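Q: Would you be able to build a 3D model of this:
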Amino acid sequence: MHGLDDIDRKIIAAVQSDGRITVNEIAARVGLSASPCARRVRMLEEAGVIKGYTAVIDQKKVGLPISAFASIKLERQREEDLDRFAAAVARWPEVVDCYLMTGQRDYLMRVVVQDLEAYERFLKDKLTRLDGVASIETSFALVQIKRSEVLPL
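A: You can find the predicted model right below:
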């Protein structure tokens, strides 16, 4: 759904800044009455533009202060190898982001854990046991400068 108009963009901006905002509050911000605004929100949801609503959790405050960025190279990049890797990653709750990449490495993932020992267990028990993984390079984040789910519309 690339044909977003100004009202759609304003609705998206409103829900990006506050996932708990009411339809009435959105309507007031975008200059619509509640009923047509609710229809637009529903259309954006049905089209998959708005994929869901979630709370942003402070990972340190829930005991998960470590963010590790792992670059993974596979032995082969055949479709079945890529699919097997993606299916495994989807099952691992420690992996909060994972991207298929261009360049020297095939995947870049962010792994969130409680400490270095937990990351070592993740490596030994999961990632290194996956068939087809040729190499893994890990970098650890020292400080998070910015994190956002807000898209620059």
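
Q: contacts and neighbour counts: CA atoms only from here.
A: Fine.

Q: and the nearest residue to Q16 once chain neighbours are set aside, how many neighbours?
A: Leaving aside its sequence neighbours, Q16 sits nearest to V150 (Cα to Cα, 6 or more residues apart in numbering; 5.7 Å). Residues contacting V150 under the criterion other Cα atoms under 10 Å number 11.

Q: And for A38?
A: Neighbour count of A38, defined by other Cα under 10 Å: 17.

Q: hey, where'd the strands end up in the chain?
A: Taking DSSP state E as the criterion, the chain carries its strands at 66-74, 95-100, 107-113, 133-140.

Q: How about residues contacting the second one?
A: Counting contacts by Cα atoms under 8 Å, 6 or more residues apart in numbering, the residues outside strand 95-100 that touch it are 89, 106-112.

Q: got it, and the first one?
A: Strand 66-74 is contacted from outside by 60, 104-116, 119, 132-141, using Cα under 8 Å, 6+ apart.

Q: Produce a ChimeraX select command limited to the buried residues of these.
A: With 16 or more other Cα atoms under 10 Å as the criterion, this ChimeraX line picks the buried residues out of the contacts of strand 66-74:
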select :105,106,107,108,109,110,111,112,113,114,119,132,133,136
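
Q: As a quick check, tell me the outermost residue of this structure.
A: No residue in the chain sits farther from the centre than S33, which is 32.4 Å out by Cα atoms, centre = their mean.

Q: which parts of stretch 84-91 are buried?
A: Of all the residues in stretch 84-91, those buried under the rule 16+ other Cα under 10 Å are 85, 89.

Q: Please state the offset of that stretch from the chain centre?
A: 15 Å (Cα atoms, centre = their mean, to the nearest Å).

Q: run this one through as well so I can compare:
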Amino acid sequence: MLDETDLRLLSALQKDAHLTAQELGEQLNLSASQAGRRRQRLEADGYIRGYTARLDPLKLGLNVQGFVQVHLETHGPEYSRSFAQLLATRPEIVSAWTMTGDADYLLRVYCEDLPSLNRLIHEVLLPHRAVARVHSQIVMDQLKRDGPLPT
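A: So this is what the prediction gives:
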């Protein structure tokens, strides 16, 4: 069970995962050791799954961000497993969701350029035996960055 202090701690860490126990304690009106123990408990209980660095895709030469909807021709556990394995091998596919509605999957991709996105679609996704068609959308501008979860 999370209390108000736990929620404030999670919120603070989502904004800055580098906060020390001392800094967390100051923000939460706790001692550094209390803040550190709470963080450790939240990590152990799985509320905090890890810490990552957010990189700038443009500085890495990833100039095209897109969303690709994948529509399957054939469904079944074997096809789903095979498609999931394909997704796991492709670094340009940074997120993948199974969806309700028309599309079966929604993929978030980052590519160097449009020809790279074209190759991903035509040489990787469409040749998969379960894929019927794909629909891609290129991001023109991201108005809101991926933000923290509401706590």
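
Q: Among the strands of structure 1, which comes closest to E25 of structure 1?
A: Closest approach to E25 of structure 1 among the strands of structure 1 (Cα to Cα): strand 95-100, 31.0 Å.

Q: rewinding a little: how about the residue nearest to Q16 of structure 1, what's its match in structure 2?
A: Superposed on structure 2 with TM-score structural alignment, V150 of structure 1 falls opposite P148.

Q: Over to L127 of structure 1?
A: Counting by TM-score structural alignment, L127 of structure 1 corresponds to L125 in structure 2.

Q: For E112 of structure 2, which non-adjacent residue is closest in space?
A: Leaving aside its chain neighbours, E112 of structure 2 sits nearest to L62 (4.2 Å; criterion: Cα to Cα, 6+ apart).

Q: what number of residues lie near the equivalent of that neighbour over in structure 1?
A: Matched to structure 1 by TM-score structural alignment, L62 of structure 2 sits across from L64. L64 of structure 1 sits with 16 neighbouring residues when counted by other Cα under 10 Å.

Q: My read is that L64 of structure 1 contacts V112, right?
A: Yes - at 6.2 Å, L64 of structure 1 and V112 qualify as touching, with contact defined as Cα atoms under 8 Å.

Q: Tell me which residue lies nearest the centroid of structure 2.
A: Nearest residue to the geometric centre of structure 2 (Cα atoms, centre = their mean): S95, 5.1 Å.

Q: Report the separation between that one and P148 of structure 2.
A: 17 Å (Cα to Cα, to the nearest Å).

Q: just H128 of structure 2 next, same as before
A: Taking Cα to Cα, one finds H128 of structure 2 at 35 Å from P148 of structure 2.

Q: about what we covered before: you'd agree the residue nearest to Q16 of structure 1 is up against G19?
A: No - the criterion here is Cα under 8 Å, and V150 of structure 1 misses it with G19 at 11.1 Å.

Q: quick one on the thing from earlier: can you tell me which residues contact the match of L62 of structure 2?
A: Contact partners of L64 of structure 1, counting by Cα under 8 Å, 6+ apart, are 112-115.

Q: Show me what R84 of structure 1 lines up with in structure 2.
A: Alignment note: R84 of structure 1 maps to S82 in structure 2; criterion TM-score structural alignment.

Q: quick one, what contacts its match?
A: Counting by Cα under 8 Å, 6+ apart, S82 of structure 2 touches no other residue.

Q: Equivalent analysis for L7 of structure 2, please.
A: Applying Cα under 8 Å, 6+ apart, the residues near L7 of structure 2 are T151.

Q: swap in the one 5 residues further on?
A: A12 of structure 2 sits next to L24 when contact means Cα under 8 Å, 6+ apart.

Q: again with A27 of structure 1
A: Residues near A27 of structure 1 by Cα under 8 Å, 6+ apart: 33-34, 37.

Q: go again using 10 Å as the cut-off
A: 7, 10-11, 14, 33-38 (Cα atoms under 10 Å, 6 or more residues apart in numbering).

Q: Map it onto structure 2.
A: In structure 2, A27 of structure 1 lines up with G25, judged by TM-score structural alignment.
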